[in-house]
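>>> Dropping the sequence and predicted coords here.
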Amino acid sequence: MKFIVQWSGLPTAENAVIERFMKTGGQTPEGVKLLGRWHAIGGLHGVAIVESDDPQAMAALTLDWGDLLTMSVFPAMTDEDLGAAVGKYQAARQ
């Protein structure tokens, strides 16, 4: 399953975030595949798309950075997946 991961942090955490990112490369835990990650310019904000079937690995991802960043994780669907779900919903209503 794909997930959207959003994060933000306070400016006071910037040096610690940079240090950890440079040390770890921002690697995801085992069981979480990073599909893409984007960082805002000029702040501790960003978004990543990850894939995992392991809720414990997803929890580990948020715990790895939870002391420095506020993270939100949402299940994600592609256009094709959403289209199939909407089509199934519409068919059931007819």
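That came through fine.
>>> C-alpha from now on. contacts and neighbour counts both.
Noted.
>>> how far is the longest helix anywhere in the chain from where the chain is centred?
Criterion DSSP state H: the longest helix present in the chain is helix 79-93. Mean C-alpha position of helix 79-93 versus that of the full chain (C-alpha atoms, centre = their mean, to the nearest Å) differs by 25 Å.
>>> A further structure is provided below for comparison with the first:
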Amino acid sequence: MKFIVQWNGLPTAQPSAVERFMKTGGALPPDGVKMVGRWHSIGELSGCAIIESDNTAPMAAWVLQWGDIFAFRISPALSDEELGAALGAHQAAK
């Protein structure tokens, strides 16, 4: 399953975030989580990633590595095709 991961940090956390990112390369996800892509906002301490996982436990472990710097929001995500199929099933059930 795909998920949208969004993060935000306070400007005061920037030195710690930069130091940790440079030291860890952004802490790649653990086994069981595939990062499809990751993007960072310019001029803000925020960004988003698309990940794939069938297990939320490694996702939780991953974001907890950064939980002292960022607040996270993780939402299930659907492709256009998956959403279209769900909408079609919903319409057919009416």
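Structure received. Not measured: the values here are computed from a predicted model.
>>> What is the longest helix of the first structure packed up against?
If you count contacts as 3 or more C-alpha pairs under 8 Å, 6 or more residues apart in numbering; DSSP states H and E, helix 79-93 of the first structure packs onto no helix or strand.
>>> Check which residues of it are buried.
For helix 79-93 of the first structure, burial by neighbour count (16 or more other C-alpha atoms under 10 Å) applies to no residue.
>>> for the first structure, what spans make up the strands?
All strands of the first structure, identified by DSSP state E, fall at 2-8, 33-39, 45-51, 70-76.
>>> could you check the angle strand 45-51 makes with the second one?
Here strand 33-39 of the first structure runs at an angle of 170 degrees relative to strand 45-51 (axes from the mean of the first three to the mean of the last three C-alpha atoms, to 10 degrees).
>>> And strand 33-39 of the first structure against the second structure, how far off on average?
Here the mean offset of strand 33-39 of the first structure against the second structure after fitting is 0.6 Å, by mean C-alpha distance after the TM-score superposition for the first structure.
>>> likewise the first one?
Strand 2-8 of the first structure, aligned to the second structure and superposed, deviates on average by 0.4 Å (mean C-alpha distance after the TM-score superposition for the first structure).
>>> quick one: that strand to strand 33-39, angle?
Here strand 2-8 of the first structure runs at an angle of 30 degrees relative to strand 33-39 (the same axes, to 10 degrees).
>>> From the contact counts, what lies against strand 2-8 of the first structure?
Helices and strands touching strand 2-8 of the first structure, by 3+ C-alpha pairs under 8 Å, 6+ apart, are strand 45-51, strand 70-76.
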